[in-house]
Every structure is written in C-alpha cells, then in structure tokens.
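S.K.: the following comprises the amino acid sequence and a computationally predicted model.
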Amino acid sequence: MLHLRLITPAERTDEVVRLIETTVGTTHLVVLPGAARDPAGDVVLCDVAREAGDELIAGLRRLGLDDTGSIAVETIDLSLSRRAEEAEDEAPGEGADAVLWEGLTEATHEESTLSVTYAAFITLATMIAACGVVLDNAILIVGAMAVGPEFGPLAGICTALVRRRPRLARRSLTALLVGFALAMAVTVGFTLFMDAIGLFHRADLEGERPNTAFVYAPDAFSLIVAVLAGIAGTLSLTSAKSGALVGVAISVTTVPAAANAAVALAYGDTSQTSGSTAQLLLNLLGIILAGTLTLLAQKYFWASRRRRPR
C-alpha cells in the first residue's frame, strides 16, 4: 500500500476527493479542512494499493495539484486493516508488477545528478579497481563494483528514453560521461603516483592475470551478462526491491574496465586500453538496451493488464 498526503486549494478539494473515491483500490480517506498553512489549503490523506497508485497520481497531476498544492507519497510497510486488504483485492494486477512512473522518474533524476558525492564514489571505485587489476585481486574488483554508482545514470537514460524526458536524458548522460572521464583521469594520476613510490609495476599489469584479465578481453558473455544485469537492475528499481541492485553492481565490469583502461593508459599499453574501453562501452550499451526494453515491456504489460475486465 501507498500513503498519500495531499495539500489542495479549498476550491479543488471536492474534485480531489471525487477522484480518490472513484479510483479503484483507494481507502482510508481523511479530509482536514483548512489544516495546511504553506501552501494554504486543505489536507487530504488516503491510502491506495500500489497497483492503482500510478493512475491516482497521474489524475492528481492532471488536476494541477503538483503546481497549486502538494503530492507526497510514502510506502506503507505494515497496514493492519480489512478495508486495506479489500482495496488491494479490488485493484487490478499485483503490486509487485506495478510501476510508479512518477516515482521512477524522480528516483532516477536524483541518482543521475553529477554531484560531488557521485564523482567521489565513482572515482574511489575506479581507484580501488585499479589496485585490483594491478594486484590481480578479485576481491578488490568486486568491492569496486559494489561502490560504483554508475547504475543510477544508466537507469536515468533508460527512463528518459521511455518517458521521453530529454532533460533527464541529458542530465544522466552528463553524469555518466563526465563521471567516468573524471574517474579515469584521476586514476591515471593515481597510477603514476603509485608507480613512483614503487607500489605499482608495469610488469604486474602485463603479466599473467587469471583473476582479472576478463576486464580487457570483451566477448559474447560480456554483452549477455550486461543485458541480464540491465533487466535485473531495472526490475529492482520498478518493484522497489533495491537489494537486488547490489547483485547487479557486482555482475558487470564497467568500473573495473574503466580502471584497467586508465592504468594501461598511464603505462602506454594501447592494447589493454582499447580492450578495456571496448569492454566498458559494451557493458554500458548492454545495460541501456536491456533496461529500456524492460521498461517498455513493463509499460505494455501493465497497460494490457489494466484493460482486462476485473
């Protein structure tokens, strides 16, 4: 279930209440006349089944409530109510399959911002991965994958393509490209510094690396894994099962490939630089393609599910 807290101008309250009452899957409607002060108006509270949430939120936006008042949405972890159970039964489909498009757009917008924190995380992840490729240490590679925040902009690009939001697409693409460029540039300097103090050696990079050689040798499995991870990551976002994102993060080699390219560039190894860059681009392409197709499939599935008679 979702809990909605609405601030509505007094003259629009009746329309808002009517919309809530006619939306299948709503319950626990409360109206507090004149309770809001900033902006001034009435406060309307209600609960709605997740599978009916997107329809209700879209209707509220059509009434202009996001401009004249406020729409706040929270997830209810526990609701002990027979009426809530009835509302979920009345709503079409299953809550786990429902996509809250406005929530997805907002979440990916926040995760795809080129902020100092985002730049710090992707840079640190790339530097950790650089240590992993030089030491041929798979644990460091996995750790770097988990730290990397690049799935946020990738999900933002997928969402922007499906929702036709060019501003979100530009924001996400900027965060992705600038973030990786900055991280790789810093990692080149980090590599030269570590080499100068005798902790990195070119021989380690070019020697036998059974645990990490895959990051500069793309093959068919690189694309397959990226596609599967893109599907899993998108489903975890749309179904609010964020725990799955950790598994997605450590299944694709975006950050390790960027790190290997940066280290190889610092040592002038063009073969590994080009191979790692190809691995990076292949993973990014696979995730974006899979994520976009997954969202389109969910959009079609949910639209067709809602057209069926209950």
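M.R.: The structure has been received and is ready for your questions.

S.K.: going by C-alpha atoms from here, please, whenever you check contacts or count neighbours.
M.R.: Will do.

S.K.: measure the nearest residue to residue 108 once chain neighbours are set aside to residue 254 for me?
M.R.: In space, and not counting its chain neighbours, residue 108 is closest to residue 156: 4.8 Å by C-alpha to C-alpha, 6 or more residues apart in numbering. With distances taken as C-alpha to C-alpha, to the nearest Å, residue 156 is found 16 Å from residue 254.

S.K.: tell me the contacts of the residue nearest to residue 108?
M.R.: Shown in contact with residue 156 (C-alpha atoms under 8 Å, 6 or more residues apart in numbering): 105, 108, 109, 111, 112, 168, 169, 172.

S.K.: same thing with residue 259?
M.R.: When contacts are counted by C-alpha under 8 Å, 6+ apart, residue 259 touches 126, 127, 129, 130, 133, 184, 187.

S.K.: biggest strand in this protein, by residue count?
M.R.: The longest strand of the chain (DSSP state E) is strand 26-37.

S.K.: helices or strands up against that one?
M.R.: Packing partners of strand 26-37 (3 or more C-alpha pairs under 8 Å, 6 or more residues apart in numbering; DSSP states H and E): strand 40-48, helix 82-90.

S.K.: now do the same contact list for residue 238.
M.R.: Contacts for residue 238 (C-alpha under 8 Å, 6+ apart) come out as 98, 99, 100, 104.

S.K.: can you give me the helices in the stretch 1-150 of the chain?
M.R.: Ranges of helices within the stretch 1-150 of the chain are 13-22, 50-62, 65-68, 82-90, 101-111, 116-135, 138-147, based on DSSP state H, counting those that start in this stretch.

S.K.: second structure for comparison follows:
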Amino acid sequence: MLHLRVICPPERTGAVRDVLLTEPGVTHITVQPGTAVQPPGDLIEADVTREAADQLLAALRHLDVPRCGGITLETIDTTLSDAADAAEQAVPGDPADAVIWEELITRTGEEARLTVTFQVFLAIACVLAAIGAITDSPVTVVGAMVLGPEFGALAAVAVGLVLRRGDLIRRGGVALAVGFPTAMIITALATVAFDATGLLPAAALDQMDQVRFIYSVGPFSFIIALLAGAAGMLALTSARSAILVGVFISVTTVPAAAFTSVALVEQRFDDAWQAALQLVVNILGIVVAAVVVLMVSPRARAWRGSGKWFVTG
C-alpha cells in the first residue's frame, strides 16, 4: 500500500475528506486541523491501495490541492491491518499491475535529467565497456551495462510520446543526444591513451570472440531490444524495480556506443558502423516497446490542465 499526506486550506478539507471516504481503496484516514505550518492548513493522512492511487490523485488535482497545498505519496513496506486488507480486496486488480501515472511521470522525469552524475556514470560505463571489449571480457561488458543510466532517459521519451508531454521527450532526448556523444568522445580519448601506453595491442580487436555481440547486428538484436524495453517499462509501472537490472544486462546500448569509439580510433570503420547500428537498433527497440506497453496499460483518458497533462485510471 501507499501512504498519502495532503496539506490543504481549511476550506478544502471537507471536500478532500469526502473524496477519501468515498474511495473504497482508502483506509486509515486521519484529519489534523491546523497542523501544517508551511504551507499553512490542515494535514490529512490515509493509506491507499496502488490500484486506487491514480484515480485518487486525479480527484485531488481536480480540487486544486497541489496549487494551494501539497500531496505526498510514499510506499509502505509493511501493513498489519484488517482494514487495509479489506481496502485491497475492495478494489479490482492486483497492486503489482497498477500504474500510477503521476509517479511514473515524476520518476522518469527525474532520471532523464542531463546532470553531471548522469554524464559521469555514462562515461564510466562506456570506458568500462571499451576495456571489456579490448580484453574480450564479457563480465566487464556486463558490468558496464548495469552501470549505464540511459534507460531512464529512454523511458522518459516513451512516457512523453504516450502522454504527449513535450517536456519529457525533450528532457530524455537531450540526455541521450548529449550524454552518448560526450561519453563516446571520452572513450575515444581513453582509447588513444591505451594506444599510447601499449595497453591496446594492434591485434587485440581481432580476438573478441566472447564480446562480438557488441557489434554483430542480426535479427535478434531488435527482438531483444523490444523484449528489454517491454520488461523495463513493466518494471517501472509495476513497482518491480529489481527487474531493471536484468533489462540493463539484456541490451547493448552502452557497449555499442563504447566500441564505436574504439573502432573509429583504430580505423576499423566497418566495425564502427556495425556498432553504431547496434546502438540505434537497441534505442529504437526499447522506446517502441515501452510505448506499446504504456498504450495498453490501464488508463481511461488524458486531459490538459494548468499547462500539464494529467491521467486518470
């Protein structure tokens, strides 16, 4: 279940309370008049099932609570309550399958920001993948896959396309368009340094039997990307974030970008083209699959209000 905290002016407390009471998926409702200091107002708390959260948030937005107060939603790890069990049973569906669109928008929006941390992680992942390719070490390449932060940006683009949120598309697109080229330039410089210090023998790239999948584009490349994109978006929408690790290992976005830089420095242009194609195929496959998953997810309608898109369940 989820814990809901609402701060609102006293004149809206009755309406908020009525919304909570009429929702069968809400329980443990408490009202503390005059408790909130900044912003001033009443504090209302309740526990909400995941299946009811999206519709409830839409109703609170309709009351204009975010503008005059605030809404906070947190995950509850453990709940021992017959009332909570009854609330879970009163709402159709399974909590793991519920999509909380506001949560998804916030999460993907944050993870798609082009920050220094995002760029550093992506650059380290690419250099690590380059070393894995040079040393023919699949373990190192897999480590680079897990380290790469690019799925958040790809997910933001997918969410933006489905909800027609240009801000999410731009944020994710900028993170990818700037992040990958910058990481590839850093990887190219690292490759030059490896050449200069003798860490990259001339024949090293001829002995990549274990990691040849990085630049070997085939019919399964797009299929794997589709499956990974679908699994990744399902993990984001169903609160099964642990599955994302498997998604990162499945796709070769970071290794393909890294090897493109290595191959260009070593003037292996055919290999560089294949690796670049692998990168594009993976990115397109992930986004396409994520969009399809979101389009078939439970959602009734989207409407535009206060300059943003909101969704009801």
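M.R.: Sure, I can see it. On a predicted model such as this, the values are computed, not experimentally measured, just so you know.

S.K.: on that earlier part again, for residue 192 of structure 1, find the nearest of the helices and strands packed on strand 26-37 of structure 1.
M.R.: Residue 192 of structure 1 lies closest, by C-alpha to C-alpha, to one member of these: strand 40-48, at 56.7 Å.

S.K.: list the buried residues in that closest one.
M.R.: 41, 42, 43, 44, 45, 46, 47, 48 (16 or more other C-alpha atoms under 10 Å).

S.K.: gap between the fifth one and residue 1 of structure 1?
M.R.: By that I understand residue 45 of structure 1. Per C-alpha to C-alpha, residue 45 of structure 1 is found 13 Å from residue 1 of structure 1.

S.K.: wait, which of the contacts of residue 238 of structure 1 is closest to residue 64 of structure 1?
M.R.: For those, the nearest to residue 64 of structure 1 is residue 100 (18.3 Å; C-alpha to C-alpha).

S.K.: got the contact list for the nearest residue in space to residue 30 of structure 2 that is not next to it in sequence?
M.R.: In space, residue 30 of structure 2 comes closest to residue 45 once its chain neighbours are excluded; the distance is 5.2 Å by C-alpha to C-alpha, 6+ apart. Applying C-alpha under 8 Å, 6+ apart, we find residue 45 of structure 2 in contact with 3, 4, 5, 6, 28, 29, 30, 31.

S.K.: what is the longest helix along structure 2 packed up against?
M.R.: As assigned by DSSP state H, the longest helix anywhere in structure 2 is helix 166-196. The helices and strands touching helix 166-196 of structure 2, judged by 3+ C-alpha pairs under 8 Å, 6+ apart, are helix 101-111, helix 116-134, helix 150-163, helix 253-265.

S.K.: centroid residue for structure 2?
M.R.: residue 152 (3.7 Å; C-alpha atoms, centre = their mean).

S.K.: what about it, distance to residue 257 of structure 2?
M.R.: As for residue 152 of structure 2, its distance to residue 257 of structure 2 is 17 Å (criterion: C-alpha to C-alpha).

S.K.: and the helices in the stretch 201-310 of structure 1?
M.R.: So, for the stretch 201-310 of structure 1 - with DSSP H, counting those that start in this stretch - the helices run 202-206, 220-238, 244-249, 254-267, 270-307.

S.K.: looking at those helices, which is buried most?
M.R.: Among the helices of the stretch 201-310 of structure 1, ranked by average contacts under mean count of other C-alpha atoms under 10 Å, first place goes to helix 254-267 (a mean of 29).

S.K.: number of residues surrounding residue 214 of structure 1?
M.R.: Applying other C-alpha atoms under 10 Å, we find 17 residues neighbouring residue 214 of structure 1.

S.K.: so how far is residue 286 of structure 1 from it?
M.R.: 17 Å.

S.K.: and for residue 152 of structure 1?
M.R.: Distance from residue 152 of structure 1 to residue 286 of structure 1, by C-alpha to C-alpha: 15 Å.

S.K.: how about residue 199 of structure 1?
M.R.: Counting by C-alpha to C-alpha - residue 199 of structure 1 and residue 286 of structure 1 are separated by 35 Å.

S.K.: related to what we said a few turns ago, so which of the contacts of residue 45 of structure 2 would you say is closest to residue 225 of structure 2?
M.R.: Checking these one by one against residue 225 of structure 2 (C-alpha to C-alpha), the nearest turns out to be residue 3, at 35.3 Å.

S.K.: ok, now which ones touch the closest one?
M.R.: Counting by C-alpha under 8 Å, 6+ apart, residue 3 of structure 2 has contacts 45, 46, 47, 48, 73, 74, 75, 76.

S.K.: reformat these as TSV; add distance to residue 208 of structure 2.
M.R.: Output for those, formatted as TSV (distance: C-alpha to C-alpha, whole Å):
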residue	distance to residue 208 of structure 2
45	58
46	57
47	54
48	52
73	48
74	47
75	45
76	47
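
S.K.: how many other residues sit next to the residue nearest to residue 73 of structure 2 when sequence neighbours are not counted?
M.R.: In space, and not counting its chain neighbours, residue 73 of structure 2 is closest to residue 4: 4.8 Å by C-alpha to C-alpha, 6+ apart. Neighbours of residue 4 of structure 2 under the rule other C-alpha under 10 Å: 19.

S.K.: again, but for the one 4 residues further on
M.R.: By the measure other C-alpha under 10 Å, the count of residues near residue 8 of structure 2 is 27.

S.K.: just residue 20 of structure 1 next, same as before
M.R.: Other residues close to residue 20 of structure 1 by other C-alpha under 10 Å number 23.

S.K.: in this structure residue 49 of structure 2 contacts residue 4, no?
M.R.: No. Using C-alpha atoms under 8 Å, residue 49 of structure 2 is not in contact with residue 4; the gap is 10.1 Å.

S.K.: intersection of neighbour lists for those two?
M.R.: By C-alpha under 8 Å, 6+ apart, no residue touches both residue 49 of structure 2 and residue 4.

S.K.: quick one on the thing from earlier: which two in the contacts of residue 259 of structure 1 are spaced the farthest apart?
M.R.: Using C-alpha to C-alpha, the pair of those lying farthest apart is 133 and 184, separated by 13.9 Å.

S.K.: looking at the helices of the stretch 1-150 of structure 1, which is closest to residue 282 of structure 1?
M.R.: helix 138-147 (16.0 Å).

S.K.: what about the closest one, how far off from structure 2?
M.R.: Compared with structure 2 after fitting, helix 138-147 of structure 1 deviates on average by 0.5 Å (mean C-alpha distance after the TM-score superposition for structure 1).

S.K.: so which bits of that helix are buried?
M.R.: Buried-residue list, helix 138-147 of structure 1, by 16+ other C-alpha under 10 Å: 140, 141, 142, 143, 144, 145, 146, 147.

S.K.: corresponding residue for the fourth one in structure 2?
M.R.: When you say that, I think you mean residue 143 of structure 1. Using TM-score structural alignment, the equivalent of residue 143 of structure 1 in structure 2 is residue 143.
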